[in-house]
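This is a predicted model, with the sequence first.
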Amino acid sequence: MPLLQQGLTIRAPAMIVTIYGDIVVPRGGVLWMGTLVEICARLGISETLVRTAVSRLVAAEQLVGERDGRRSYYRLASGARTEFAAAARLLYGPQAEADGFLIHHAPGLSDEVARRFRLGRMGPDLYLRPNHPENATLSGLTFSADVMKDGGLLAEYAATLWDLGSFADEYRAMIDLFSPLSAALEQGETLLPADAVSARLLLVQVYRAVLLRDPRLPADALPLDWPGLAARRLFARLYRSLSPLADAHIAARFEGRDGHLPAETAETAARLQSLSLETAD
């Protein structure tokens, strides 16, 4: 585990978001603070940093606190559920090719919103993005677009609208970091159950950081050596490999409002089933 953490900057707020998205939300949505402190301690995050980060997430209306005697519990705030569900669909759901492109005429759109929606800026007030069914709605005019001729130039044009090189570097860094662990597990090596939880959280954290910023362009708009597909397959394979030990440890150690969290729920089973389709030869 220390080898995985070398070179990674693990920030408490982002890791807590990952913990809730991967472990807590599909198991009822509520976690005891003591369990959260325990999880983070194995990742090198102090209790002080955990409590500070939780306070900030509460202030940002991401988490809501509850008390039962001397114990504090935290659940996902209702306003954050849509965002968490969208991220979960990208991480664990089936990957679909974009159906062409959308062109948006959006006067006054801020750079921050354009980044959050993964838009490529074509000109003043004019933006391009791949047409995915889960795309959030933008105000302003929207046109559907397809490449009608000279499609071989699409990848070159896309590279002027999105910083694909930086995304590719992050995908390759993820592959370099987690491929040795995946290979070791395939050769029969094993981890402590608690380390399986930590490894899976780090895997989700690193992959999530780039996936949620990647516009997920159609294949013909990507460079020939695009590493996104290899990163996706590694994520699916390693996540499934780590899950039996990780989920058993979750059931044995992690507590919510009503006692220990379950090892499996309908939602966690659906995630593993969806990922299994991406690891099949």
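Good, I have the coordinates.

Every contact and neighbour count from this point should use C-alpha atoms.
Will do.

Thought residue 111 was touching residue 125, still the case?
No. Residue 125 lies out of contact with residue 111 (Cα atoms under 8 Å); the separation is 10.8 Å.

Report the separation between the spatially most central residue of the chain and residue 146.
For the chain, the residue nearest the mean C-alpha position is residue 208 (2.8 Å; Cα atoms, centre = their mean). Noted for residue 208: a distance of 29 Å to residue 146, by Cα to Cα, to the nearest Å.

now swap in residue 200 and tell me
Computed with Cα to Cα, the distance linking residue 200 and residue 146 is 38 Å.

of these two, who's got more company?
The residue with more neighbours, out of residue 200 and residue 146, is residue 200; 21 against 11, by other Cα atoms under 10 Å.

Tell me who's in contact with the more buried one.
239, 242-243, 246 (Cα atoms under 8 Å, 6 or more residues apart in numbering).

just to confirm, which helix or strand has it in it?
helix 193-211 (DSSP states H and E).

Check the offset of that helix from the chain's centre.
Counting by Cα atoms, centre = their mean, to the nearest Å, helix 193-211 is centred 9 Å from the centre of its parent chain.

one more structure, for comparison:
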Amino acid sequence: MNSKLKQLIDDFIQHEVLSGTSLVMTIFGDSIYHRGGVISLASLIQLMDVFGFNERSVRTAVFRLVQNGWLSSEKIGRTSYYRVTESSRQRFTTADQKIYSFQHSEWDQKWDLVLLSSVEIENKLNLKKELEWLGFANIASNVMAYPGCDQQKLQHLLLNHNMTEQVVVFRAETLDLWQESYPTIKRMVSTNWPIEELHQRYEKFISTFREFFYLVENEDFDPVQAFQIRILLIHQYRRILLKDPNLPFELLPSNWPSLIARNLSTNLYQAVFHRGDEFFLEYARTAEGGMPPAHPQFYKRFGGLKQLEMMA
């Protein structure tokens, strides 16, 4: 075991506020979802142990995820198994695309506006959260906006929530009626989206995981450490990306660090991926035995990963 890397990992786990529930979600999304989406509780306890979580905290975490509809549980004999629910599969897929696939298109100067004035109060908060998941922000009373959203995803969201008769969707365009309008637009964006907070979080992420990358690039490390780094990397990156509305670069500060974070994540993930999988596959079990082969989409992450298990 690499002692320098061990110290860095231990320090990170000790000083970061890690939620057991959130970390279980990261392990499901990163390692389990594309391999059938089910794992034994005993396996999950072993995997979480390397992050300092005991059996009781893991049981509490999966109980909460079942209560919130993310996972379902079943017992076969004396062994409990946890599975991704059908209702949460789309969320896992959306998060997977956002984390592992880079998608950023040139802005067409258009804005998508969703008017919520006809939405019943009890549904409004939930719909706002779902729109924020797509990157929308509340720019005025009952008006959510995004500069050039994925209209197919928006349509799917509104149909899923039976909101087609309660909201009105508009398309607006930025008019260049005077010179130098971008500073005004950027101020509006920074007021309504968490630009400064995201910038700080990206900078901290880059500073932290550059140290990890330097060590894995220059020194040897074992499968346990590879798994720890891989999960901690995705856990922290996921937490930033799910807050990042992925706004057009034209509306962001010139020193916006998301591409640096993306390149760092790509390089570090590819460096630890296979050794991390060795550890995961050694301990992860389903009712049929070992984990099934991963879905082909799994190997398209961060530009492509070699399918070593398929070559064995």
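Yep, it's here. Note that this is a predicted model, so its numbers are computed, not measured.

residues contacting the counterpart of residue 113 of structure 2 in structure 1?
Using TM-score structural alignment to pair residues, one finds that residue 113 of structure 2 aligns to residue 103 in structure 1. Residues near residue 103 of structure 1 by Cα under 8 Å, 6+ apart: 126-129, 142-145.

Stretch 92-101 of structure 2 aligns to what range in structure 1?
Under TM-score structural alignment, the match for stretch 92-101 of structure 2 is residues 84-93.

any idea how far residue 83 of structure 1 is from the residue nearest to residue 77 of structure 1 when sequence neighbours are not counted?
Leaving aside its chain neighbours, residue 77 of structure 1 sits nearest to residue 63 (4.8 Å; criterion: Cα to Cα, 6 or more residues apart in numbering). Per Cα to Cα, residue 63 of structure 1 is found 13 Å from residue 83 of structure 1.

mind listing the strands for the stretch 51-200 of structure 1?
Counting by DSSP state E, counting those that start in this stretch, the stretch 51-200 of structure 1 has strands at residues 63-68, 71-76, 101-105, 120-123, 126-130, 141-145.

which part of structure 2 lines up with the shortest one?
Right, strand 120-123 of structure 1. The aligned range for strand 120-123 of structure 1 is 137-140, by TM-score structural alignment.

Following superposition onto structure 1, what is the mean distance for that stretch?
Comparison of stretch 137-140 of structure 2 with structure 1 after fitting gives an average deviation of 2.0 Å (mean Cα distance after the TM-score superposition for structure 1).

how much does the biggest helix by length in structure 1 stray from structure 2?
Counting residues, the longest helix found in structure 1 (DSSP state H) is helix 228-253. Aligned to structure 2 and superposed, helix 228-253 of structure 1 gives a mean residue distance of 1.4 Å (mean Cα distance after the TM-score superposition for structure 1).

List the buried residues of that helix.
By neighbour count on 16 or more other Cα atoms under 10 Å, the buried set for helix 228-253 of structure 1 is 228, 231-243, 245-250.

Heading C-terminal from it, find the next helix or strand.
From helix 228-253 of structure 1, the next helix or strand downstream (DSSP H and E) is strand 255-256.

who touches that following strand?
Residues from elsewhere that reach strand 255-256 of structure 1 (Cα under 8 Å, 6+ apart): 28, 30-32, 35, 73, 261.

What is the corresponding segment of structure 2 for the longest helix of structure 1?
Using TM-score structural alignment, the residues of structure 2 aligned to helix 228-253 of structure 1 are 258-283.

And the match of residue 113 of structure 2, how far from residue 118 of structure 1?
Taking Cα to Cα, one finds residue 103 of structure 1 at 13 Å from residue 118 of structure 1.

One more: residue 157 of structure 1?
Residue 157 of structure 1 is 16 Å from residue 118 of structure 1, where distance means Cα to Cα.

Specify which residue of those two has the higher count of neighbours.
It is residue 118, of residue 157 of structure 1 and residue 118, that has more neighbours when counted by other Cα under 10 Å, with 20 against 14.

Double-check the more buried one against residue 216; I have them as touching.
No. Taking contacts as Cα under 8 Å, residue 118 of structure 1 lies outside contact range of residue 216: 9.0 Å.

So which of the contacts of residue 103 of structure 1 is the closest to residue 168 of structure 1?
residue 129 (18.1 Å; Cα to Cα).

Tally up the residues packed near the closest one, please.
24.

List the contacts of it.
With contact set as Cα under 8 Å, 6+ apart, residue 129 of structure 1 has these partners: 101-103, 118-120, 215, 217.

change it to 10 Å
Neighbouring residues of residue 129 of structure 1 by Cα atoms under 10 Å, 6 or more residues apart in numbering: 98, 100-104, 117-121, 135, 145, 158, 161-162, 215-217.

which among those end up buried?
By neighbour count, with 16+ other Cα under 10 Å, the contacts of residue 129 of structure 1 hold 98, 101-104, 117-121, 158, 161-162, 215-217 as buried.

What sits closest to the aligned partner of residue 227 of structure 2 in structure 1 if chain neighbours are left out?
Mapped onto structure 1 by TM-score structural alignment, residue 227 of structure 2 lines up with residue 197. Leaving aside its sequence neighbours, residue 197 of structure 1 sits nearest to residue 246 (Cα to Cα, 6+ apart; 4.5 Å).

what span of structure 1 lines up against stretch 189-202 of structure 2?
Counting by TM-score structural alignment, stretch 189-202 of structure 2 corresponds to 158-171 in structure 1.

Give me the buried positions along stretch 176-196 of structure 1.
177-178, 181-182, 191, 193-196.

What of stretch 210-223 of structure 1?
For stretch 210-223 of structure 1, a neighbour-count test (16+ other Cα under 10 Å) marks 210-212, 214-218, 221-223 as buried.

start to end distance for that stretch?
17 Å.

mind checking how far that stretch is from the chain centre?
So, by Cα atoms, centre = their mean, the centroid of stretch 210-223 of structure 1 is 15 Å from its chain's centroid.

Can you show me the helices along the stretch 51-200 of structure 1?
81-92, 111-116, 154-161, 164-186, 193-211 (DSSP state H, counting those that start in this stretch).

I figured residue 135 of structure 2 hits residue 193, correct?
Yes. Counting by Cα atoms under 10 Å, residue 135 of structure 2 does reach residue 193; the two are 8.8 Å apart.

quick one: common contacting residues for those two?
By Cα under 10 Å, 6+ apart, the residues touching both residue 135 of structure 2 and residue 193 are 243-245, 247.

any idea how far residue 61 of structure 2 lies from residue 297 of structure 2?
On the measure of Cα to Cα, residue 61 of structure 2 and residue 297 of structure 2 end up 27 Å apart.

higher neighbour count, those two?
residue 61 (19 against 10).

Map that one onto structure 1.
Residue 61 of structure 2 maps onto residue 53 in structure 1, by TM-score structural alignment.

No further questions, thank you.
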